[in-house]
Each structure stands twice: as structure tokens, then as C-alpha cells.
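Engineer: here is my input, please return the structure:
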Amino acid sequence: MKTLIKNATIVNENQLFKNDLLIEDDLISIIENNISEEGVDKIIDAEGKFLLPGVIDDQVHFREPGLTHKGDIESESRAAIAGGVTSYIEQPNTAPNAVTQELLEEKYKIAAEKSFANYSFSMGGTNDNLDEVLKTNPKNVAAIKLFLGSSTGNMLVDNPETLEEIFSKVKMPICVHCEDEKTIRENTEKYKAEYSEDIPVKFHHLIRSEEACYLSSSKAVELAKKTGARLHIYHLSTVKETELFRNDIPLKDKKITAEVCVHHLWFTNEDYDTKGTLIKWNPAVKTFADKEGLWKALQDGRIDIIATDHAPHTLEEKDQPYTKCPSGAPLVQHSLVAMLEMHAKRRIRLEKIVEKMCHNPAILFEIEKRGFIREGFKADLVLVDLDSKWTVSKENILYKCGWSPLEGTEFSSKVTHTFVNGHLAYENGKVSEEKHGERLLFDR
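Structural biologist: Below you'll find the model as predicted:
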């Protein structure tokens, strides 16, 4: 199968340039001007559109197995490709938790049958499964995931000796959720004493506070420096945490890296008044000053990746009192267009969006032949129209849970085409029912 994309403005490796691109089977074969149309099966005229590498989301929760009333690999990966996300790394806090090699491989088997996008699943660490963690194959598993906060119940890793052993012995990326359990518990009890179970959600960022985040993140960074571990901290939410990271060396040489999520760049605690528990995340959306500090660190290189922490729940689950309402929300269909909206508002260059959402995840996790528009690389590609207004509504949301915290938002950019391994997986609002997602491999 040969597909020719003509007249696209390609955004790649800090450059914008107009060119044609030929896809042969699953690979990008030629990038140059005026590629011959001879023998081509499909031609797409991309005049006026921008061609980006497929987005790689390094942190999603697709809820399968065990929590599939909220979402599943098929439904959420379909939403992902509609949003230009062609590869994802999914987290181990499913039911059962992916904390043995057997349970981890079960998830890969499900994805091999059901995933529209390329996939990897992180191995979960606990206080007592180091032997299983050390069996993880770095060639075909993205990372080890540790929860250093109370976000996930029995996956909390809080034994200092265990943590040091994991950090010392694991030779692949260790991805961590950092919030201090003791601080959160104390803050929660203080607000429960005043409000009982129905704490106003506007206090969420004071319960899961800056102190809780920084205390945990700083300890993780200190331990990584001590042990030489390859540490990646997920979803920074405070300006204070950004001080822990460097921007004076290339990403490929960094041992300690950081991610920010779309919602921490988009919302602030002021939005709790209108959005309520729909924007209850862990770590919490915090202040305007925190949001601005995250933007600054993203721009200057202390934060390396933009992701989603896509975590669907049903509206019935979200419509519970604060202490019973789960944290998390769906975002994977709207992450790229949200960042393109920030580009329209002159907050971020297109080249920087591509760097943080496509190139850097590929570099950081050492993903084979993805994340860049290069000859010989996998043809994971996204065409976007930067001048095509639309509004997020229940009618165009593809998440299984059927809602979005961005409902009612008008975007000025639209994903028009998504290619996964050379297959046109999404075109002008329609998802192809053919599944061409592949297991991600890593150059380690």
C-alpha cells in the first residue's frame, strides 16, 4: 500500500518546511518535493495543513482489565487516534494490578486484539514484588511504575528499604506518582472535621497540597541521585517542584526527567467553582501561579513531556461527595487540540508542541523508530487544520464514559487525519474499524 501526502507543512525536529511524504506499507519511505504519483494507491492533498509525528502519550489509564465500565482498550484507543495520539503507555493500576509478569502479559494480549493505537504497559511495583519487577524485559516494556502517594490503594509503595532496592536494581525508566501519603491523610482529617464527608472540592488542592507533592518528589529525586536510577516523575503540579529539574543538558543525557499534564497547564483552582469534581485529579489542579510556573519550566526545558494521565470515570462516580468521588478525567482525545489552542493564543510554538508530545517521549523511553518524521521510521502521522473551529460536545466525544471536562470548549484547530503504522486510522471524523496498533519496542 502506497499513500502520498502532498503539499503538507511538516513540523519536525524544530523545523517547519513544505514537502511531500510517501508512505509505503507501514513506513515513511520518501520525504521530498514533487514525489511522483505513479503507482500510488491513495493521494491526500494537505495544502494548508500541518503534518506532525503521531503523539506519544506516556501516561494513560484505559481501565482494562477489571474496570471496563469506565473505559477499555478498544474505546479509549479509538478516542486516542481521533485526537492524534498514535502510541500510549498504559499504567498498571487495573484490576487486577499488573504486578506480575503473567498479569502484565495478559494486558499485552488484550491490546494485540483490541488496540487501534500502538501500545505499551508499565510493570507495577509494590512493597513486595521486586523479584517480579526485575524480570521485566526492557526491550518490550516501557517502564516500571511506582505510586508514591495514596492515589491507588494497595499499589502504594511506602517502604523506604524497598524503594531504595528498586531504585538501585532497576535498569530501565522508573516512573513515579509523587504525593506524600502522611501529609494528605492529615490534611483530609482536618477538613473532614469541619465538613464531614462532603468537603467542598475547592479545597482539593489544599488537601493534596504543594507540600505533599514537593515532599514526595524531592525524596524521589534525592534517592535517584543516590542510586543512579533512571527516574521520570509524572504529572508535576506545582511551581516548587520544577526547581528539582535541570535544563542544562540534552534529554538523552538526563537521568532525572519530568512530565506535565494538559489539565495542569489548562485549569486552575479557580475552575473548581464551575467544573467541580469533574476536574478532581491527583495531583490536584493548583493555583494560577503554579500553572504559570509549569508553563515556564516546560518552555525552558526543565519539564520534558506533555501527557494526559487520561483516567475516565462515569459521571455517576464523579457525582459523589468529595471523599467518595474518584480522581481523574478523560483527556486523550483532546490533548493535542488543547495544546494547538495554546499555540493559537501564542503560548507555545508548534515545534515545541511536537518536541514535548512526540520527540521527547520517544527519546526518553528509547522507543524504536517512532516519534519523528524520518525516512525509514514507522508512519505514525497526524494532519491538523489550524483554522477549523469546532466545539467539544457529547455528540463528538468518543470516550466510553461519554463526557469530558472540556465540554463546551471551542477549539480553533482540528485533527483531520491520523495514520497508525501507515494505515489511515482516522479521517475527517470517522475512525476506521481496522486495528493496526503494534506493541512498542525499545532500543535498550
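Engineer: use CA for all of it now, contacts and neighbours both
Structural biologist: Fine.
Engineer: so residue 55 touches residue 357, yeah?
Structural biologist: Yes. Residue 55 is within contact range of residue 357, at 5.5 Å (criterion: CA atoms under 8 Å).
Engineer: who has more neighbours, those two?
Structural biologist: With neighbours defined as other CA atoms under 10 Å, residue 55 and residue 357 compare such that residue 55 has more, 34 against 25.
Engineer: give the contact list for the more buried one.
Structural biologist: 84, 85, 86, 87, 336, 354, 357, 358, 371 (CA atoms under 8 Å, 6 or more residues apart in numbering).
Engineer: now it: closest residue in space, sequence neighbours ignored.
Structural biologist: residue 85 (4.4 Å; CA to CA, 6 or more residues apart in numbering).
Engineer: residue 294 versus the one you found, what's the distance?
Structural biologist: Separation of residue 85 from residue 294 (CA to CA, to the nearest Å) stands at 22 Å.
Engineer: who has more neighbours, the two?
Structural biologist: residue 85 (31 against 26).
Engineer: how near is the more buried one to residue 53?
Structural biologist: Residue 85 is 9 Å from residue 53, by CA to CA.
Engineer: helices along the stretch 201-350 of the chain, start to end?
Structural biologist: 204-207, 210-227, 239-242, 262-266, 272-275, 288-300, 315-318, 335-344, 350-354 (DSSP state H, counting those that start in this stretch).
Engineer: and this one, please, so the two structures can be compared:
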Amino acid sequence: MKKQLLVNAKLVNEGACFVADVLIHHGRIEKIAPHISDSNVDVFDINGNYLIPGMIDDQVHFRDPGLTYKADLTTESRAAVAGGVTSFMDMPNTVPNTLTRNLLEQKYQAAAQQSLANFSFFMGVTAGNLEEALRVDNESVCGITDDGLYFNEQQILANNPEYLEKLFSRAETLVALHSEDESIIDRNYERYFDETQGRIPFALHAKIRSVEACVTATKRVLSIQAKHQNRLHFFHISTGEEALLFSDSDDYSTKRVTAEACIHHLWFTDADYEKRGGDIKWNPSIKTENDRQMLIQALKEGRIDIIASDHAPHSKEEKTGTYEQVKSGAPIVQHTIPLLFELASRGEISIEQIVEKTSHRVADIYRMKERGYLREGYFADLVEVAPNSPWEVSEKSLLYKCGWAPVTGQQLSAKVKRTFVNGNLVFQEDKFISDAKGSRLFFEKIR
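Structural biologist: Purely as a prediction, here's the structure:
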């Protein structure tokens, strides 16, 4: 296989930004140096653009199997790669829910045939499958989670402390949870339903799925984890008050509790409900500008460890109607990296911090083997981002199967130019260059 040489690149890695060349061979980074000369290579001129490790998105809902009318592994992995996401971890709320090891392996087999990006899948854990969930191999499965499964079970696990005691006392793999208090949400819903005579505006979503609902559940889960010291990860933290509950330690060899923020909670605020309405109805809800700013500050301090997309597509019909009718979630994986670079252009976060939170720390938390960094010997999952390439998110540019996005019409200044997955140039200048499939992700076996 011919080597690939990337020249004139501005590398962003491990807190530094520097100009260097990168040599790729057999899918891995063979050499990083100021100037590399090698014969029989394909040369790619990066033209002074940023070269970053591909985003590792630890929370996507690609809807495959069973819900493929709105998304599937082929379409959404293409959207991911076009957006600079080279690896993803998919949630278990497919049809059927991924609650057995057999169903889990079926998803891995399907991804091997369909996905352009590297992949892993969470095992679902509910009140009824504890023994099965605990049997997953933590070297080949990213973790276990209840995220999305509360539609089919009586309650999410954050509201079931007795069950969490059992789970946390025995789990040897990472447990990732959705954390909201359902009793508070139900109480809020009843109040606002009465006040609006059943015509709840979307702006009240932030009041119904409130700060109190998030903080109460998160405190409850943290108190149980403290007894058992299992590895625990919180998905989509949406409030500044919650962010203050987490440690700012950057020692991931000992850090047992980690947390993420999602791009929509860093980009939108409750003021956007007036314009975007049900398009930005997510669970947990998008909250205030103060919450948004506190989440960004928590990312800088290390209290929030990573950034994810929570890509959760629904059909246009499912996002149309009244507050009660519109489903929660939206497609955004194609736009997460460009939106983060837009925040960087505003001075809210640095490019180095983007790379840290979308690649380095994800690899650290999940103890991922040989990914997430620009290091010699690591897999060549690389993304070229041009910082001064203005473009508008149009419906025509969308790669999501559902055909819509909550950021349509948004003007952005940074654009993904090239994406390499395992050394394969898969995407370049708005075109897919290769149909090479991604690989299964693997993890260090550490309790």
C-alpha cells in the first residue's frame, strides 16, 4: 500500500498547535516531523489548514435497526465523516432495544458492512436485564447505558436508586446514564398544562425539564456512585449547577466520574425556542444563556470532560405538531465540529480545547486503544479543517437521511475539507472519495 504524506499542516494535538508533516502507512501515523521526505508517496497539501484527530462522538442515535426510515448506519456514518467525526458510539434505543449480547453483536456485524466511520455500540441496561448487561466484554464494548430506553421501561435508572446500588456494586465496565428526575418533570408538566390550558409553547420545555430535575437526579446518582467507586459517565449535562458538582481532575487513570456537554447545549439557549420551536426540543432541554456560559467554563476547567453531538434524528413529520406531538432529539453530527470552530472564532473556546474535548479526553475516558491523538503508531484518523471558508448550512448540503437540521440557514466560517479514517481518505471537498469501511473500536481492560 502506497504511503500518504500530508504536508504544510497546522497540527493541533495535546495542547499545542504547530506546523508539521505527517506520514501515513498501513492506516497508521508512521512519522510526524517538521519536514518529511519519502519516495513513492501520495502527497496531500493541507495548505496551512488545521489537521486534528477526528472527533470521537460518544453519543449518537443512528436508529439502525428498526427505525431506518429516519436514519441508518450508512447515511449517518457518511454525515459523521463529512463533519469530521471518525469514530462513534451508538445508543441501544433501536428496535429491538439492544438488551442482549446477541443483538449487540448483530449491530457490530451490520456496522462492519455499512459504516464509513469507526464504531462501537453501548449495551442497553434496564430493570430486566442486569445479568446480561454485566456480561459484556469491556475490551470490545464501550459501556452500558439506559439512555433512550426510558420510553420502554417504567423509569430511567437515575430514578431507581435501589437498582443503581446493584448495578454500581458489580459493574466492571463504564456505566453511562441519562440523569433527570421524572417526578419533578411530571409535576412541572401538569402545572404548565393547566396554566396554558393544554397549549404548551415550546419555550416551556426548559421549565418542564428543569434545572431542578437535572440537579436532583445527578446528586442522587453521585451519592450512590461514591459508595462503590465504579466508572460512571454522565451524558448531556445541560445546567451550570450540575457542572459544579464534578471534579476538575485531569488524571484519567484515577478519575471515576466523568461528564459531557453536547453541542446544542453549547450553541442554543432558551431564547432560540421562539425561532426554532420543536426543532430544538431535546432531552435534557436547552436552557439559559447563563447555563450555556457555565458549561463552556466547566469545559475549560475540566469539570466537563468531553463534547458529544447526541445526534438523534427524527422524520420531518415527527418534528411537526404540538409540544406533546413533537419528538425530542435532532440531527447534528455533521455540524458539531464546524459549530465548535465557530465558537472558537468568537473567542469562547480554543481550537486546542476543541481537540481535547472531542478526541483526547474521549479516548482517555473510554480507555480507547491507539486513537484520539496525533501520535506515531496511532491510527490515522485525521481531519483537515479550513478556518476561513465561509459557508451556509443549506438543506441541499445535508447528508442526514431525515433531510432536515436545526442549524439550516446558519452561516459558518470553518469547513471540514478532508477526513481520513484509518489512513483512508474517505471525504474530500464535499465528495466521498472512498467506500472503505471503518473498524470496530477496542478498549483497555481496566476496572
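Engineer: quick revisit: so which of the contacts of residue 55 of structure 1 belong to helices?
Structural biologist: Within the contacts of residue 55 of structure 1, residues falling in helices by DSSP state H are 336, 354.
Engineer: could you redo the contacts of residue 55 of structure 1 as JSON lines and give each row distance to residue 279 of structure 1?
Structural biologist: As requested, the contacts of residue 55 of structure 1 are exported to JSON lines (distance: CA to CA, whole Å):
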{"residue": "84", "distance to residue 279 of structure 1": "23"}
{"residue": "85", "distance to residue 279 of structure 1": "22"}
{"residue": "86", "distance to residue 279 of structure 1": "25"}
{"residue": "87", "distance to residue 279 of structure 1": "25"}
{"residue": "336", "distance to residue 279 of structure 1": "18"}
{"residue": "354", "distance to residue 279 of structure 1": "26"}
{"residue": "357", "distance to residue 279 of structure 1": "22"}
{"residue": "358", "distance to residue 279 of structure 1": "25"}
{"residue": "371", "distance to residue 279 of structure 1": "29"}
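Engineer: just the contacts of residue 55 of structure 1 now: which is nearest residue 220 of structure 1?
Structural biologist: Nearest to residue 220 of structure 1 among these is residue 357, at 23.9 Å by CA to CA.
Engineer: before we move on, back to that, now the helices of the stretch 201-350 of structure 1 in JSON lines, with distance to residue 66 of structure 1?
Structural biologist: Shown next, in JSON lines, are the helices of the stretch 201-350 of structure 1 (distance: least, CA to CA, whole Å):
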{"stretch": "helix 204-207", "distance to residue 66 of structure 1": "27"}
{"stretch": "helix 210-227", "distance to residue 66 of structure 1": "29"}
{"stretch": "helix 239-242", "distance to residue 66 of structure 1": "34"}
{"stretch": "helix 262-266", "distance to residue 66 of structure 1": "26"}
{"stretch": "helix 272-275", "distance to residue 66 of structure 1": "28"}
{"stretch": "helix 288-300", "distance to residue 66 of structure 1": "34"}
{"stretch": "helix 315-318", "distance to residue 66 of structure 1": "16"}
{"stretch": "helix 335-344", "distance to residue 66 of structure 1": "25"}
{"stretch": "helix 350-354", "distance to residue 66 of structure 1": "34"}
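Engineer: by how much does the helix or strand containing residue 77 of structure 2 deviate from structure 1 on average?
Structural biologist: Using DSSP states H and E, residue 77 of structure 2 sits in helix 73-82. Mean deviation of helix 73-82 of structure 2 relative to structure 1 after superposition (mean CA distance after the TM-score superposition for structure 1): 0.4 Å.
Engineer: how about residue 128 of structure 1, what's its partner in structure 2?
Structural biologist: Matched by TM-score structural alignment, residue 128 of structure 1 corresponds to residue 128 in structure 2.
Engineer: secondary structure class of that match, three-state.
Structural biologist: Under DSSP: H, G, I helix; E, B strand; the rest coil, residue 128 of structure 2 falls in the coil class.
Engineer: let me see the contact set for residue 205 of structure 1.
Structural biologist: Shown in contact with residue 205 of structure 1 (CA under 8 Å, 6+ apart): 269, 284, 285, 286.
Engineer: tally of neighbours for the last one?
Structural biologist: Using other CA under 10 Å, residue 286 of structure 1 has 26 other residues around it.
Engineer: pretty sure it is in contact with residue 272, am I right?
Structural biologist: No. Residue 286 of structure 1 lies out of contact with residue 272 (CA under 8 Å); the separation is 10.0 Å.
Engineer: what number of residues lie near the nearest residue to residue 198 of structure 2 once chain neighbours are set aside?
Structural biologist: With sequence-adjacent residues excluded and distances taken as CA to CA, 6+ apart, residue 198 of structure 2 is closest to residue 192, at 7.9 Å. Residue 192 of structure 2: 18 surrounding residues under other CA under 10 Å.
Engineer: pretty sure residue 192 of structure 2 is in a strand, no?
Structural biologist: No. Counting by three-state DSSP, residue 192 of structure 2 is not part of a strand but helix.
Engineer: relative to residue 322 of structure 2, how far out is it?
Structural biologist: From residue 192 of structure 2 to residue 322 of structure 2 the distance is 14 Å (CA to CA).
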